[in-house]
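Student: take this sequence and fold it.
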Amino acid sequence: MEEIIKQLGSQATLAKNMRLALRKIGKEEENPSRRLSILKDEVKKMDRYLENCLFDPVFKGRINSELKAYRAEISSLEALVKADFGRKLAENLKDQGFSLEGHYPRLRTSMYTFVVKLDANKVDIYYGPEFERIDTVKASPDLTAAKLLEWDETISSRQFDDDEFLNNLLEAYRICLLRENKNFDEEIPVSEIISAYSFVIQDKKFRENPLKKYYGEYSRIMFSYDLSRLRKRRLEGFELRLITARRAETKRKSAFLWIPPQSGKGLGESISQVKFREVK
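Tutor: Predicted coordinates:
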């Protein structure tokens, strides 16, 4: 008897939940994105409920027949929302001098990639071809464009001087050689050179008292971008050489660094090692 009562209670709860889901599905919603989100959530719930309910097969068939129309609506709304998202994002970026390329769910502009996940109502923003995720925002064209512009300002608007960069990089290279007991013209892994370089460029306050509050942030992305805008390769009898990453090395993020093309067009390059060699 207890088992029957328990099962009746379970079926009553299922019926109640199904009624709530169907009401949400049938409620009007003018916003296509919101309507799509509601339909996907509630139809998914209904599929789960129907698997567990003990309703008469004929009645379950009637419910599935009703849901068929809403599944078709989901397909048409997905196409509409995807196209609308891309169009609005392109408009927002165009006003700031960026052009949008690609197809849903991967869209590209300049040295950035957007991975749009409308199902999860979010957009992942990457530096490069999904090389480094820099942020995640809600799936809004306005928010996505604003966040991209904010990050681009942080990455690309820093002051830069070729000689100063090369001088600091050469010092970082010497530090790495000393640590690993290597000689000039030997290669240093890119992850190690970034670490040494970020220390070399810290100001006097940090060197005298290495507290977090004195540390000037310098990321892999910043190093990558600085290499892309470096026009010189020689300094005081030394020449910088960047070693192209092998395919196996690109499987581990820490083992390589992606560098955007100087022209702004193309695939860029991936490096795994850095070295300086003496030149006459």
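
Student: CA only for contacts and neighbour counts going forward, please
Tutor: Fine.

Student: helices of this structure, start to end?
Tutor: 2-26, 32-52, 57-94, 141-156, 162-180, 190-200, 204-208, 220-228 (DSSP state H).

Student: as JSON lines, these with mean neighbour count and distance to Arg234 would be great.
Tutor: Shown next, in JSON lines, are the helices of the chain (neighbours: other C-alpha atoms under 10 Å; distance: least, C-alpha to C-alpha, whole Å):
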{"stretch": "helix 2-26", "mean neighbour count": "14", "distance to Arg234": "66"}
{"stretch": "helix 32-52", "mean neighbour count": "17", "distance to Arg234": "54"}
{"stretch": "helix 57-94", "mean neighbour count": "15", "distance to Arg234": "37"}
{"stretch": "helix 141-156", "mean neighbour count": "16", "distance to Arg234": "23"}
{"stretch": "helix 162-180", "mean neighbour count": "17", "distance to Arg234": "8"}
{"stretch": "helix 190-200", "mean neighbour count": "19", "distance to Arg234": "17"}
{"stretch": "helix 204-208", "mean neighbour count": "12", "distance to Arg234": "27"}
{"stretch": "helix 220-228", "mean neighbour count": "19", "distance to Arg234": "13"}
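
Student: out of those helices, nearest to Tyr127?
Tutor: Proximity to Tyr127 (C-alpha to C-alpha) singles out helix 220-228 among the helices of the chain, at 7.3 Å.

Student: specify the angle between that closest one and helix 141-156 in degrees.
Tutor: For helix 220-228 against helix 141-156, the angle by axes from the mean of the first three to the mean of the last three C-alpha atoms, to 10 degrees is 60 degrees.

Student: one more, please, to line up against the first structure:
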Amino acid sequence: KSIDKLTENDPINNFHKIKKDMIGIEKTLNQSRLDGFIKEGIEQHLQPIKEKIPEWEDSVHKSFGLKLEESLRQSGFELEGHYPNLKVLLYTLDVNLENNTVAIWFGPLQEKLKTCKLVPEDIVEKLKDIHNKNTQQRYDDKTFSSYLYEAYKIASYRNKLKIGEQVKIRDILSEFAFLIQDITFKTNPIKNRYKDYGSVFFAYDLYRLKERNKENHEINMITATRAFTARRADFLWIPSNEKGDGNYISHIKFREL
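Tutor: Sure thing, here's the model as predicted:
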């Protein structure tokens, strides 16, 4: 009866509940020891609802997409792509209608940042917060390039490599994240003094880096080969513009000029 009410009142807005209930009913029917005649009667009653589900699902897609596009537009964002992966700037929205959720990823499904309900206004708010956090963090080109070169030299030494050789980008990130910590953390390295700096911040800062030369060496970012894209721990996705294009980078080297 409850599923009948849901389908009669507003099947589009109740779609997720209808689908969930249908799965539950079918599972119960399969496991039950009901008389075959009764079972058949219930299945016949549910058949028109089952046949309508693809049509309702399509309507839910369209309705959600239009509402999300409008909410994003009002905040100055542009929606691109196709279900289940929609694109907004540097981010991918991984839409899961089954679970009624959206996962917000950095780049093409590279780093998961947030999961939220399929509510356009909530998605836009979370996206704004994430984008502001990534793009409005304090940044100075000269300081960043100095720390980057220093992190490269330390990572080279730890890996028994010479200056000018390729060093894994994740190894450089590990050194970089420590170098940028305040003196308060370095003198007493406890959790609440640590300044968060993860792979997304690093990737975005590498994208906006302008100063390519340091101490007569030029930075080269090495595009990941197939072997280095097998594991996410072996590369980083670095944006090449604000539209969401980018490259998979596995190593960095500072080449002598």
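
Student: ok, back up a step: between the helices of structure 1, which gets nearest to Gln273 of structure 1?
Tutor: Taking the helices of structure 1 one by one with C-alpha to C-alpha, helix 190-200 is closest: 4.9 Å.

Student: matching residues in structure 2 for stretch 99-107 of structure 1?
Tutor: Alignment of stretch 99-107 of structure 1 against structure 2: residues 78-86, by TM-score structural alignment.

Student: should've said stretch 168-177 of structure 1
Tutor: So stretch 168-177 of structure 1 is aligned with residues 147-156, judged by TM-score structural alignment.

Student: have a look at how far, on average, that stretch is from structure 1.
Tutor: Following superposition, stretch 147-156 of structure 2 is found to deviate from structure 1 by 1.0 Å on average (mean C-alpha distance after the TM-score superposition for structure 1).

Student: so what touches that stretch?
Tutor: 162-163, 165, 167, 171-173, 175-176, 179-180, 214, 252-254 (C-alpha atoms under 8 Å, 6 or more residues apart in numbering).

Student: and the closest residue to Gly81 of structure 2 other than its chain neighbours, how many neighbours?
Tutor: In this structure, Gly81 of structure 2 finds its nearest non-sequential neighbour in Lys87, 5.5 Å apart by C-alpha to C-alpha, 6 or more residues apart in numbering. Look at Lys87 of structure 2: counted by other C-alpha atoms under 10 Å, it has 21 neighbours.

Student: give the contact list for Lys87 of structure 2.
Tutor: Lys87 of structure 2 neighbours (C-alpha under 8 Å, 6+ apart): Leu79, Glu80, Gly81, Leu93, Gly244.

Student: for Leu77 of structure 1, see how far away Glu28 of structure 1 is.
Tutor: 14 Å (C-alpha to C-alpha, to the nearest Å).

Student: please disregard the earlier target; I meant Gly128 of structure 1.
Tutor: Gly128 of structure 1 is 30 Å from Leu77 of structure 1, by C-alpha to C-alpha.

Student: got it, and Asn168 of structure 1?
Tutor: 54 Å.

Student: Gln159 of structure 1 now?
Tutor: The value you get for Gln159 of structure 1 to Leu77 of structure 1, if C-alpha to C-alpha is used, is 46 Å.

Student: just Ser191 of structure 1 next, same as before
Tutor: Relative to Leu77 of structure 1, and taking C-alpha to C-alpha, Ser191 of structure 1 is found at 45 Å.

Student: one more: Ala248 of structure 1?
Tutor: Applying C-alpha to C-alpha, the value for Ala248 of structure 1 to Leu77 of structure 1 is 41 Å.

Student: quick one: contacts for the counterpart of Lys88 of structure 1 in structure 2?
Tutor: Using TM-score structural alignment as the criterion, the counterpart of Lys88 of structure 1 in structure 2 is Lys67. Contacts for Lys67 of structure 2 (C-alpha under 8 Å, 6+ apart) come out as Pro120.

Student: need the helices of structure 1 in JSON lines (columns: distance to Asp124 of structure 1).
Tutor: Shown next, in JSON lines, are these (distance: least, C-alpha to C-alpha, whole Å):
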{"stretch": "helix 2-26", "distance to Asp124 of structure 1": "29"}
{"stretch": "helix 32-52", "distance to Asp124 of structure 1": "18"}
{"stretch": "helix 57-94", "distance to Asp124 of structure 1": "14"}
{"stretch": "helix 141-156", "distance to Asp124 of structure 1": "9"}
{"stretch": "helix 162-180", "distance to Asp124 of structure 1": "31"}
{"stretch": "helix 190-200", "distance to Asp124 of structure 1": "24"}
{"stretch": "helix 204-208", "distance to Asp124 of structure 1": "33"}
{"stretch": "helix 220-228", "distance to Asp124 of structure 1": "16"}
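
Student: looking at these, spot the one closest to Asp135 of structure 1.
Tutor: Nearest to Asp135 of structure 1 among those is helix 141-156; the distance by C-alpha to C-alpha comes to 8.0 Å.
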